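**Q** Dropping the sequence and predicted coords here.
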Amino acid sequence: MAAVPWPQGSEIALSSRGIVDQKLSRKLVHILAGPGFALCWPLFSAEPNARFFAAIVPCLNLLRVVLLGTGIIDDPKTVNAMSREGDRAELLRGPLYYVLVLLGTTLVYWRESPVGVVVFSLMCGGDGLADIVGRRLGAKHKLPWNSSKSWAGSGAMFLGGSAMAIAFIALFCSLGYFDCDMAAMAAGVATIAAVATLIESLPINQRLDDNLSVPGVVALLGFLLRNALLAA
């Protein structure tokens, strides 16, 4: 999984001070950046155009990623922090997709649908935890269909993504953004998370970035299952 494009300062500080290694710091930002952004959504008004003002944040980060990835901005320290191999071209894949997903989630779903919450939760909390837990606990128990993935990592994705999604849904329901039947919501989230976890574990993700495959599958399932499982 590629690194998250913001906040780079925190990512660089954590690794440069030796608090955590660079790979772990990137993953922690991957997990926290999207939800941190979504936690700011309640600060915006109820006006219909509020989503467009919120979208300025990922738009600015999108511009920065493109400028860094194309070399228009020369910042080797940031490029190294955001990429695996220190190649600025990497920023035009995983980090770029990550920002695009957050931008799309903001514009398409905003605070009006639980589907958007599930999209960023599975990408951030689920996929991010899968890598961290899988690297540390999954060495001996690999998946039979993909030796680069583990049962521990897949379990962390399912549980972490589901927990984040349900927590955000409960928060947004309490704020009155949409009505909730939490039992139906939880069943829908679990179903979507299970399928997304399976997709993330497939060898195809060695060629297709999972910052695209996971949100894409979640959005499709959310559309198909919303009336049956995610509606109030």
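**A** Alright, I've got the coordinates. Just so we're clear, the structure is a prediction, and the values are computed from it rather than from any experiment.

**Q** C-alpha from now on. contacts and neighbour counts both.
**A** Will do.

**Q** and the lengthiest helix in the chain, which residues are buried?
**A** The longest helix of the chain (DSSP state H) is helix 151-174. Buried residues in helix 151-174, counted by 16 or more other CA atoms under 10 Å: 151-166, 168-170, 172-173.

**Q** and if you look at stretch 41-55?
**A** 41, 50-51, 54-55.

**Q** again, but for stretch 172-188
**A** Per 16+ other CA under 10 Å, stretch 172-188 contains these buried residues: 172-173, 177-180, 182, 184-186, 188.

**Q** just stretch 107-124 next, same as before
**A** 107, 110-111, 113-124.

**Q** Now do it: everything it contacts.
**A** 30-35, 41, 51-52, 55, 101-102, 105-106, 157-158, 160-162, 164-165, 168-169, 172, 177-178, 189, 193, 196, 211, 214-215, 218-219, 222-223, 226, 230 (CA atoms under 8 Å, 6 or more residues apart in numbering).

**Q** Counting neighbours, what do you get for residue 65?
**A** Neighbourhood size, residue 65 [other CA atoms under 10 Å]: 26.

**Q** Can you show me the strands along the chain?
**A** 142-143, 146-150 (DSSP state E).

**Q** Which among those is found nearest to residue 64?
**A** With respect to residue 64, and counting by CA to CA, the nearest of the strands of the chain is strand 146-150 at 31.6 Å.

**Q** Specify the angle between that closest one and helix 151-174 in degrees.
**A** Orientation note: strand 146-150 sits at an angle of 50 degrees relative to helix 151-174 (axes from the mean of the first three to the mean of the last three CA atoms, to 10 degrees).

**Q** take a look at this one as well, against the first:
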Amino acid sequence: MISSWIHSLFGQIAIVLFWLSIVGLCAEIVNRATGNNELVRKVVHIGTGNVILLAWWLNTPMWLGVSASILFSAVALISYYIPILPNINSIGRKSFGTFFYAVSIGVLVAWFWSIAQPQYAAIGILVMTWGDGFAALIGQRFGKHTYRLWDMKKSWEGSGAMALISFTVCALILLFTIGNLWEIWLISIVIGLSAATLEAFSKFGIDNLTVPISSAAIAYFLTQTLINL
């Protein structure tokens, strides 16, 4: 009875909304405790990205995931001009990261749900969710060794965190779905380095689109090439 309710459409929506409400509550607590909008954004960034694991576990229909992506993309885009999400987007801030983030989820769900390979969508989204989230936090807190790309200031500590966490995310998911093969470690190294590079060179929040889609695509094609011959 409980299992059938969980996997029903109503149950899936209820579980996702419950998780998002927890994320929202945590963001509000952080906002009241620190008043740091950037930290609030990262709490939401990390928290919402994990919805992909719920969608994978619940075998959420592709149309539902894509529809949710379109809805949140529209809300994110409007919020840059109307303060719908004041603690997530700052009006006039030269970044469309939240919009690209929502779009990337829809693209990856449409792609990998259609070929019954949701683990690669999870790799792409979680590389961005955890890698970029902690890269920013670690870079701001511990970034002592900086470098510049165009007009952007980056830190080696932040870029290193992006590479390490992206490697870990990819390795864990592939180990869970494929098993312990040497190719998995090579694929994960490539993902870690490529994700860190794309994040470093991206402007205006475009890394929220390029990092997840590229990470998922590289993981998928390398897996097909090196393992599933």
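**A** Yep, it's here. Remember, predicted model here, so these are calculated numbers, not experimental data.

**Q** Let me see the TM-score of these two.
**A** Here the superposed chains carry a TM-score of 0.74, computed using TM-score structural alignment, normalised by the length of structure 2; 206 aligned residues with a CA RMSD of 3.1 Å.

**Q** Residue 95 of structure 1 reaches residue 64, doesn't it?
**A** No: applying CA atoms under 8 Å, one finds residue 95 of structure 1 not in contact with residue 64, separated by 10.7 Å.

**Q** between these two, who's got more neighbours?
**A** residue 95 (25 against 17).

**Q** The more buried one matches what in structure 2?
**A** Using TM-score structural alignment as the criterion, residue 95 of structure 1 maps onto residue 98 of structure 2.

**Q** Check the gap between that match and residue 153 of structure 2 for me.
**A** To residue 153 of structure 2, residue 98 of structure 2 is 20 Å away according to CA to CA, to the nearest Å.

**Q** what does residue 136 of structure 1 align to in structure 2?
**A** Per TM-score structural alignment, residue 136 of structure 1 is aligned with residue 141.

**Q** How about residue 221 of structure 1?
**A** Using TM-score structural alignment, residue 221 of structure 1 lines up with residue 218 in structure 2.

**Q** Tell me how many other residues surround the spatially closest residue to residue 41 of structure 2 that is not a sequence neighbour.
**A** With sequence-adjacent residues excluded and distances taken as CA to CA, 6 or more residues apart in numbering, residue 41 of structure 2 is closest to residue 88, at 5.0 Å. As a burial measure, residue 88 of structure 2 scores 22 neighbours (other CA under 10 Å).

**Q** Same question for the one 4 residues further on.
**A** As a burial measure, the neighbour count of residue 92 of structure 2 was computed by other CA under 10 Å and equals 8.

**Q** The residue lying closest to it once chain neighbours are set aside and residue 66 of structure 2: what is the separation?
**A** Among residues not flanking residue 92 of structure 2 along the chain, residue 80 sits closest, at 7.2 Å (CA to CA, 6+ apart). Separation of residue 80 of structure 2 from residue 66 of structure 2 (CA to CA): 22 Å.

**Q** dump the residue contacts of the residue nearest to residue 86 of structure 1 when sequence neighbours are not counted.
**A** Excluding the flanking residues, the one nearest residue 86 of structure 1 by CA to CA, 6+ apart is residue 80, at 4.4 Å. Applying CA under 8 Å, 6+ apart, we find residue 80 of structure 1 in contact with 86-88.

**Q** Check residue 162 of structure 1 too.
**A** Here residue 162 of structure 1 is in contact with 118, 121-122, 126, 189-190, 193 (criterion: CA under 8 Å, 6+ apart).

**Q** same thing with residue 16 of structure 2?
**A** Residue 16 of structure 2 touches 51, 54, counting by CA under 8 Å, 6+ apart.

**Q** pretty sure residue 27 of structure 2 is in contact with residue 37, am I right?
**A** No: between residue 27 of structure 2 and residue 37 there is no contact under CA under 8 Å: 9.4 Å.

**Q** who has more neighbours, these two?
**A** With neighbours defined as other CA under 10 Å, residue 27 of structure 2 and residue 37 compare such that residue 27 has more, 23 against 17.

**Q** ok, that one to residue 135 of structure 2 distance?
**A** In terms of CA to CA, residue 27 of structure 2 sits 19 Å off from residue 135 of structure 2.

**Q** and if you look at residue 20 of structure 2?
**A** For residue 20 of structure 2, the distance to residue 135 of structure 2 - CA to CA - is 23 Å.

**Q** out of those two, which sits in the busier spot?
**A** Ranked by neighbour count (other CA under 10 Å), residue 20 of structure 2 and residue 135 place residue 135 first, with 27 against 18.

**Q** isn't the more buried one right next to residue 159, touching?
**A** Yes: when contacts are counted by CA under 8 Å, residue 135 of structure 2 is listed as touching residue 159 (6.2 Å).

**Q** Give me the number of neighbouring residues for the counterpart of residue 154 of structure 2 in structure 1.
**A** Applying TM-score structural alignment, one finds that residue 154 of structure 2 aligns to residue 149 in structure 1. For residue 149 of structure 1, the neighbour count with other CA under 10 Å is 23.

**Q** and what of residue 208 of structure 2?
**A** 27.

**Q** Tell me the spatial nearest neighbour of it, not counting adjacent residues.
**A** Closest residue to residue 208 of structure 2 in three dimensions, ignoring its sequence neighbours and counting by CA to CA, 6+ apart: residue 101, at 4.9 Å.

**Q** ok, now residue 199 of structure 2?
**A** Excluding the flanking residues, the one nearest residue 199 of structure 2 by CA to CA, 6+ apart is residue 207, at 5.4 Å.

**Q** what's the counterpart of the one you found in structure 1?
**A** Checking TM-score structural alignment: residue 207 of structure 2 goes with residue 210.
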